[in-house]
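Asker: Below: sequence and its predicted model.
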Amino acid sequence: MSSQRGSGQTRKRAQKHKNSFAFKNDLHDKTPQMKKMNSLNVCEVCERCKAQIEWRIKYKKYKPLSQAKTCVKCGNRTVTKAYHVCCKECAKREKVCAKCLKSGDQVNIEPPEKTPEEQQQLKVEMDRLIKSLPERKRRTFLRYMNKGKEIDGENGVEEQADDKKEGATENGVETAKKKTFVPHNRADLLSKIESLKLADDEGDDDFSFGESDDGSDFEGSEFDDDDDEE
C-alpha cells in the first residue's frame, strides 16, 4: 500500500538526510581483492557497457567470476571477465562489444589492453625513434609520453591535459572533478614524433625565446630594447 498523499500534493520540506561526502568503495575495505578491483582496466566493450561496469566497481557492486564462463561465439569456457558474454579473441575477431555484442560500426569499442610483450615491443620502438631527436625535443616527447592523456573520470570523454577543471557544487558540497590519465596509444606517440620532426625541418632551433624547456612561456625578456628608455 502506498503512503503517498493525494494526487497533486508534493512534499514541502527539504531532504532530511543529505550526503556530506562522496562514497568510497575502499574506505573500510583495504583488502587485496578491493585494490585489484579498483585497478581493473575495462576494455573490449562499448562506451555504454564500460560506464555500467565502472559504476559497479565505483559503488562496490562488481561481482568477479569465480570460474570461466562459456563464450556465446566459440562455445568454449574462455570468458574470464565478469559481465562479458564473449571472450577476448572472439570479440576482437568479430569486432563486437564483449558485453552487449553490438557491432563496432554502431558503437565505439574500447581497445583491448596490451600484453606485456606488446608493451615491451612498443617501448623498444619508441626508444629507437627518439634517438633521432635532439635533446630538447627528446625531453618534450618523454614528458608527453609519461604524462599520458587526460580523460574525464565521470563519462570517459577525452580532454586536453592542460585544461582547468572547476569544482561542482551539489547539495551544498563542493566536489572537484576527478582527473584520470591513460597511456597514449601508438598512433598518438607516432604523431607526436612526426610533429617534432616537422618542427625541426622547418628550422626550429634547439632553443627558442618564446618558450621555456618545460613548455611554459617566459614571463619577461631580458633582451628588451634599451632605446625605449632613452
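Answerer: Perfect, I can see it now.

Asker: only C-alpha atoms for contact and neighbour calcs from this point on.
Answerer: Will do.

Asker: quick one: secondary structure of Asn146?
Answerer: When states are read from DSSP: H, G, I helix; E, B strand; the rest coil, the local structure at Asn146 comes out as helix.

Asker: Could you measure from it over to Leu133?
Answerer: In this structure, Asn146 lies at 17 Å from Leu133, with C-alpha to C-alpha, to the nearest Å as the measure.

Asker: Against that first model, consider the following:
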Amino acid sequence: MSTYENKATYRKGNNVKKGQAHQNTTAWKPNKNSKKTREINALPVYGLCQRCTDVILWRKKYRKYKPLTSVKKCTGCEQKNIKEAYHVLCNNCASQKKVCAKCLESKEIITEKEEIKSAADELKDEQELERMLAKMTLRQRRSYMRKLERGDDVGEINIDDLDDFDDFSDEDDSDQNDQDSN
C-alpha cells in the first residue's frame, strides 16, 4: 500500500473541510525602508488587463514580485524585447494584437506605456511649473492655483506670455520712478 492510501479516510458523509486553522490577526507589512522594495514599488504596471494588474500589485504588496534580471524573449515576434517581469508579449506585439501582455486575453487594457510618466518627466514638469510660478505676479499665481484646485483647464497659459508681461510691468515701474523723480 502507498502512503496516500494509508492516510485516506473511510468516513461516510459529512466530509466537509474545516476552515483555516490559524487566522492572521494583523496584516503582514514588508520592510518599507528596504532599497529593493522602493525600487520594486517604483516600477510601473502597464499593458495589462484589470485582473493581471491586480495580480502584479498583490505581488508587489506582499514582496512576491521578482523583477527581471535580463531582457526576455517575446512569444509573438521571437525577439528579446520584454523588459517587464511576468509579461509574455512585448509592448509592440500586445498593442498590435490588442491583448493583455501577460494573459494574452483580449480584455480592456488599463494603462498603456505612453500614459505613464517616468520620474524624470515628473521632475521636469515640476521644475517647469516652479519656473512659471516664479515669473507670475502674486495675483496671477493665486488665480492659477485656484484653477488647479478646481480642476479647470490651465493648458492655455504659456511661459512666453508671462515673459512679455514681466517686461511690460518693468517698463511701468520705470515710468513711475521717472515721474516720481520729476
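Answerer: It's in. Source: prediction; values computed, not measured.

Asker: Looking at Asn146 and Leu133 of structure 1 now, which is surrounded by more residues?
Answerer: The residue with the greater number of neighbours, taking Asn146 of structure 1 and Leu133 and applying other C-alpha atoms under 10 Å, is Leu133; the counts read 15 against 12.

Asker: who's in contact with that one?
Answerer: With contacts defined as C-alpha atoms under 8 Å, 6 or more residues apart in numbering, the neighbours of Leu133 of structure 1 are 196-197.

Asker: Apply 10 Å and report the result again.
Answerer: The neighbours of Leu133 of structure 1, taking C-alpha atoms under 10 Å, 6 or more residues apart in numbering as the test, are 139, 141, 193, 196-197, 200.

Asker: mind checking the SS state of it?
Answerer: Reducing the assignment at Leu133 of structure 1 to three states with three-state DSSP gives coil.

Asker: out of the contacts of Leu133 of structure 1, which are inside helices?
Answerer: In helices, defined here by DSSP state H, the members of those are 139, 141, 193, 196-197, 200.

Asker: Which parts of structure 1 are helices?
Answerer: Remark: helices assigned in structure 1 by DSSP H are 32-38, 47-58, 88-94, 116-130, 135-147, 186-201.

Asker: how about these, which one is nearest Thr70 of structure 1?
Answerer: Using C-alpha to C-alpha as the criterion, the shortest distance between Thr70 of structure 1 and the helices of structure 1 is 11.9 Å, found for helix 88-94.

Asker: Could you identify the most distant pair in the ones in helices among the contacts of Leu133 of structure 1?
Answerer: Farthest apart among these by C-alpha to C-alpha are Arg139 and Asp200. That separation is 14.4 Å.

Asker: re earlier: for the helices of structure 1, which one sits closest to Phe23 of structure 1?
Answerer: Among these, if distance is taken as C-alpha to C-alpha, the winner is helix 47-58, at 8.4 Å.
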